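Asker: fold the following and give me the result.
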Amino acid sequence: MASDIHHRTQDFIKLYPTVLRDLKEVFGTQGDVLITVSSGTGALEASITNFFSEGDKVVICCAGKFGERWVELAKAFRLNAVVLMAEYGSVVAPAAVEAALNENPDTKGVLFQASETSTGAAHDVKAIGEITKKTGALCIVDAITGLGTMPLDIDGWGLDIVVGGSQKAFMIPPGLAFISVSAKAWAQSASAKLPRLYFDLKKEKKMADKGESAWTPNVSHILALAEALKYIKELGMDKLVENAQLLAKATRAAALELGLELFAPDAPSSSVTAIKAPKGMDSSDIVKGFRNQFGSVIANGQGTMKGQIFRIAHLGYFDFPDLFAMVAELEIILHSKGIPVEFGKGVAAVQRVYAEAVSAKEVAAVK
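Answerer: From the prediction side, this is the model:
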């Protein structure tokens, strides 16, 4: 396939609807799925400007840096935000969302992260969705790292707007964002009065129905997305999710075997595992150790968590051979920093999770 094609030609008009259909299939929704040329934050902004008016009341679940982004967006567009705060490493309980909706029956939307990647914690999307579904409020989910790493039944759970990003489980560079829109959300958009131009989703849908994008698209990324979607469809979205969940389970097991402490033990995400640095150690040294000694990339903590935690991703193409190597590298880095380590102990924990998963699949196949 060519590396680029002109976006106002028949070549693109043939390609674009196919990509949108495949994206819709991978999302698993009967609603519309649209593409914006932006980072995920652009689609988050679109989910505000297209469905609300100034002064509208929203409930925001804020459990980390990306929850704080929802708060910033609500403030920027002058929404009336009821913010439910959770400490870093924790999540907002569905019961708190239900109570907030009961206390604020005029709420127009509930905004939260499926996976709060700044802390490695995951919200109970199903429960929050089903609670919100009973009300007139829209359920708006930042699933930029949740899609492809955790089950998300968009239609069944009543998730009205779900945002994804190209650089996570979709395995291509950053630059595209995806947004699913339910019939309930489109109905609310009819009375939404916030200003919008570039992120006008009605215009985007009108053009998409013709096989085109409203604005100049990132054609090279859409070509790459077309191939990534073929891979995901062939593999199966459920298998992509299962892979992330197994990697996360194995990473948590390895961390505990090495005497490390998980940062979000009660609601761990399967998109990323956040691990506390050993006492007296800066997590930046671990991040630098991976980069300088092995050419590997992991993430430091963000904001107030910088230097306190390090984060290991489980998105997309990552698989068990990657994890075997990563945990072995971690053992060496910890040892080099004077942390007592029994070499192979963490790797063995990963091996056990892998072996158990393979054995379970073999048993299932026999049945």
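
Asker: make it CA atoms for all contacts and neighbour counts henceforth
Answerer: Fine.

Asker: check which helix or strand covers residue 60.
Answerer: Using DSSP states H and E, the element containing residue 60 is strand 57-62.

Asker: quick one: residue 275 and residue 255 touch, right?
Answerer: Yes: here residue 275 reaches residue 255: they are 7.4 Å apart, a contact under Cα atoms under 8 Å.

Asker: may I see the buried residues of the following helix or strand past the strand holding residue 60?
Answerer: The helix or strand immediately downstream of strand 57-62 is helix 65-76, counting by DSSP H and E. By 16 or more other Cα atoms under 10 Å, the buried positions in helix 65-76 come out as 65-71, 73-74.

Asker: for the comparison step, fold the sequence that follows:
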Amino acid sequence: MDFADRGTLADNIDEIGDRREEIAKQISSGLVYLQGMDFVHRKIRTSNILLTRNFDAKIAGFGSDDMDCDERWMAPELRSDSPQYSFYSDIFALGMVMRKMGKGSEDYMRWMVRCLDEEPKKRPLECPIVTTEDVDPAPMIDSTNSGRLQALKSMAHKNGDVANYIGAMYRAGSKVPIDEEEALKWFLIAANLGNARAQNTMGVHYHDRGDCVAAEGWYLKAAKQGYQEAWSNFGDLLFTQDRFVEAAEWYHMAAAVNDAHAQYSLGKMYFDVWLNDTLALEWFNKAAVQGYVHAEYMMGYMYQHGRGTRPDDEKAEEWYLKAIGKGHVSAERSLEKMRHDRRAWVQIRESEWDMTSMEDDEGNLDPTKILLSFKNFSLGPEEYFLHAMEESMKNAKER
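Answerer: From the prediction side, this is the model:
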């Protein structure tokens, strides 16, 4: 067992700096373990959190029989003559510890607010931003108890949050061998217990395997609980079934909370299905400014071809470069072709040709005559020249 060289969190509250989120994650992971032991701590506070030399947090304070009489750490439901201690009251105390540690990231602050919710069952029993790669619950308890995983499993059959955590452990191989079949077993248990994240996970599982009926059932359960990722995933499922109006409803819900994938998907829907370039550009832009690479590529395409806006090669190049920086192959090809076409058209303009020699009997440009004329140029394949001419003439008319 590691020694708590630094003493308590209370002793080091001014020294933790940017470690507050990691410390909170470790405390939360320890509480998940205690839930697996069916144990309510009752006295979570900064003076009962020990810190090692490396600022790893350990939950302590198990030996005292006194009740937590300090109202600063007490959940609202405990401030009565008949206090109801529960896992949720420990989570409220965690929220108070987080508040004591000071302001953190946006995710950290949102998590803290949820922990301090007056309604006990609205408090998250597990860290909403924790991953099994980040922490393992076992080392976060200052005890020598064995059978920790078995204790978690015994709790998981009545606690969907714990069952989902175990599923994530097996999927990631965190302190257990990677076992996708075992992971799905626990995700299913969690989903049937009402865990929205696990319900979404089961939706993805069936969606990937082409079982749209099962996928829809699980996505809908998670979506109705307000699980935002499920809104977007359900929209994707409906879109692939050509149920565009239903898909748009779920995409709009996700887009309203800045889900970049949903915003991009709405752009594609307006672009490919409803043929409204103006609205397509608007939704692509919402996703692109959040750094969504596929939307960045589409913004480049829209500006290059004048879809929903005036053609603007500079803006097109700007968006293509953003997408290229994230490895988007089509953006790289599109930018290369756009630059090639631009050079070709400059060469054409500077040639001072008699354009009437390339017109047909009705005064329209004749592609065949253009190609024959372009054979005298050494810039590149003839099709590039033809494309450049057609694009330039089209853009000139639109202007």
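
Asker: can you calculate the TM-score here?
Answerer: TM-score of the superposed chains, computed with TM-score structural alignment, normalised by the length of the first structure, equals 0.24; 163 aligned residues with a Cα RMSD of 7.4 Å.

Asker: tell me the helices and strands packed up against the strand holding residue 60 of the first structure.
Answerer: Secondary-structure packing of strand 57-62 of the first structure (3 or more Cα pairs under 8 Å, 6 or more residues apart in numbering; DSSP states H and E): helix 65-76, strand 80-85, helix 94-103, strand 109-113.

Asker: report the angle between the last one and strand 80-85.
Answerer: Comparing the axes of strand 109-113 of the first structure and strand 80-85 via axes from the mean of the first three to the mean of the last three Cα atoms, to 10 degrees yields an angle of 40 degrees.

Asker: which helices and strands sit right next to whichever helix or strand comes after strand 109-113 of the first structure?
Answerer: Using DSSP H and E, the helix or strand that follows strand 109-113 of the first structure in sequence is strand 115-116. For strand 115-116 of the first structure, the contact count by 3+ Cα pairs under 8 Å, 6+ apart identifies helix 65-76, strand 121-122 as packing neighbours.

Asker: if we can go back for a sec, among the helices and strands packed on strand 57-62 of the first structure, which is nearest residue 358 of the first structure?
Answerer: strand 109-113 (31.4 Å; Cα to Cα).

Asker: look up how far residue 80 of the first structure lies from the nearest residue to residue 286 of the first structure once chain neighbours are set aside.
Answerer: Spatial nearest neighbour of residue 286 of the first structure, excluding adjacent residues (Cα to Cα, 6 or more residues apart in numbering): residue 333 at 6.7 Å. When distance is defined by Cα to Cα, to the nearest Å, residue 333 of the first structure is 47 Å away from residue 80 of the first structure.

Asker: between those two, which is the more surrounded one?
Answerer: Comparing residue 333 of the first structure with residue 80 by neighbour count (other Cα atoms under 10 Å), the higher total belongs to residue 333, at 21 against 16.

Asker: my guess is that one contacts residue 290. True?
Answerer: Yes: here residue 333 of the first structure lies in contact with residue 290, judged by Cα under 8 Å, at a distance of 7.4 Å.

Asker: spit out the residues that contact these two alike.
Answerer: Common contacts of residue 333 of the first structure and residue 290, defined by Cα atoms under 8 Å, 6 or more residues apart in numbering, are absent altogether.

Asker: neighbours around residue 224 of the second structure, how many?
Answerer: Neighbour tally, residue 224 of the second structure, other Cα under 10 Å: 12.

Asker: next one: the one 10 residues further on
Answerer: Residue 234 of the second structure is surrounded by 26 other residues when neighbours are defined as other Cα under 10 Å.

Asker: ok, the one 4 residues further on next?
Answerer: A count of neighbours around residue 238 of the second structure, defined by other Cα under 10 Å, yields 19.

Asker: same question, residue 162 of the first structure
Answerer: 27.

Asker: which strands or helices does the helix or strand it falls within pack on?
Answerer: Using DSSP H and E, residue 162 of the first structure falls within strand 161-165. Judged by 3+ Cα pairs under 8 Å, 6+ apart, strand 161-165 of the first structure is in contact with helix 40-49, strand 138-142, strand 177-181.

Asker: buried deepest among those, which one?
Answerer: Highest mean neighbour count of these: strand 138-142, a mean of 27 (counted as mean count of other Cα atoms under 10 Å).

Asker: what's the angle from it to helix 40-49?
Answerer: For strand 138-142 of the first structure against helix 40-49, the angle by the same axes, to 10 degrees is 170 degrees.

Asker: who are the packing partners of strand 138-142 of the first structure?
Answerer: Packed against strand 138-142 of the first structure by the contact rule (3+ Cα pairs under 8 Å, 6+ apart) you find strand 109-113, helix 125-133, strand 161-165.

Asker: save those as JSON lines, and put in distance to residue 44 of the first structure too.
Answerer: As requested, these are exported to JSON lines (distance: least, Cα to Cα, whole Å):
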{"stretch": "strand 109-113", "distance to residue 44 of the first structure": "10"}
{"stretch": "helix 125-133", "distance to residue 44 of the first structure": "17"}
{"stretch": "strand 161-165", "distance to residue 44 of the first structure": "7"}
